[in-house]
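Peer 1: Provided below for reference: sequence and predicted model.
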Amino acid sequence: MKLRCVHADTCLPDYWGGHHLPHVAVPVSRDTTFSDLRAAIIDELRAGAVAGADATPEDTYENDEWYYAAIMAVMCDVQPPGRGVEYPFHDLDSSEDEDSESVYAYFVFTRED
């Protein structure tokens, strides 16, 4: 089994419309590095925080084949687009207001047959 980890959106949780395919959400900021991002996505997979109407536990994080394919997809697909790009969300607002809501990046897992 081969999966792809596709960045679907970056927004406040209230604006995420959801997706039927398996997906995870991770909080991000302008200081998030690609390494931080990969680790956060894998942490969500490890915790079983996979959402989506088509994302039953038996077919996703409880299924060893899917789980390891998802980790491989994160490692392969969540990469800088070029040399010198370390911060994927560098264009996010830098407001540090403690009342402000966290911005999340949403990643969808698709099968590649």
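Peer 2: Sure, I can see it.
Peer 1: alpha carbons only for contacts and neighbour counts from here, please
Peer 2: Will do.
Peer 1: Show me what the helix or strand in which residue 46 is found is packed up against.
Peer 2: In this structure, residue 46 sits in helix 34-47 according to DSSP states H and E. Helices and strands touching helix 34-47, by 3 or more C-alpha pairs under 8 Å, 6 or more residues apart in numbering; DSSP states H and E, are strand 23-28, helix 64-77.
Peer 1: Alongside the first one, take a look at this:
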Amino acid sequence: MPLSLGLRDEDNERINNQLKKLISLVFVPDGWSDDDADAQLEGIGLSLEKLKTITPEALNNHLTEAGTDWQNMELFADFLAKLSENENYSELKQKAVSLYSYIQSGSKVFSFDIANKISRLK
């Protein structure tokens, strides 16, 4: 049963707020805590450990099934890209590239910004 427009908006806003908190964790020096990140990821059915083991395709499908819109998917890919700079999470770079590519093809709108993000990660 599809969600009504109001519930989808509320759900996307909740996801957006969680992603903003995640991004602030990776962009603020000394702001990183695995527990804080796991708490935010839990809201979208993920964890740091699951992020390490999930395939790029399964991650893309998970975010789609969770009702994540294209803008929030891009924020999540930004989070993955930034987190992949940490040697403990370097395998997330491939998942960020996959998610950016998925957004480019799925949204049916070409974004030079996303294309640049992909080229920077390769």
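Peer 2: Arrived safely. Everything numeric here is computed off the predicted structure, so don't read it as measured data.
Peer 1: How alike are these chains, TM-score-wise?
Peer 2: With the length set by TM-score structural alignment, normalised by the length of the first structure, the two chains reach a TM-score of 0.29; 62 aligned residues with a C-alpha RMSD of 4.9 Å.
Peer 1: Could I get the helices and strands packed on helix 34-47 of the first structure in CSV, plus columns for mean neighbour count and distance to residue 46 of the first structure?
Peer 2: Converted to CSV, these look like this (neighbours: other C-alpha atoms under 10 Å; distance: least, C-alpha to C-alpha, whole Å):
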stretch, mean neighbour count, distance to residue 46 of the first structure
strand 23-28, 22, 11
helix 64-77, 18, 8
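Peer 1: can I get those in JSON lines with distance to residue 5 of the first structure?
Peer 2: Below are these laid out as JSON lines (distance: least, C-alpha to C-alpha, whole Å):
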{"stretch": "strand 23-28", "distance to residue 5 of the first structure": "9"}
{"stretch": "helix 64-77", "distance to residue 5 of the first structure": "5"}
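Peer 1: Relative to residue 105 of the first structure, which of those is closest?
Peer 2: strand 23-28 (5.4 Å; C-alpha to C-alpha).
Peer 1: That closest one to helix 34-47, inter-axis angle?
Peer 2: 140 degrees (axes from the mean of the first three to the mean of the last three C-alpha atoms, to 10 degrees).
Peer 1: Residue 38 of the second structure contacts residue 48, correct?
Peer 2: Yes: the criterion here is C-alpha atoms under 8 Å, and residue 38 of the second structure meets it with residue 48 at 6.1 Å.
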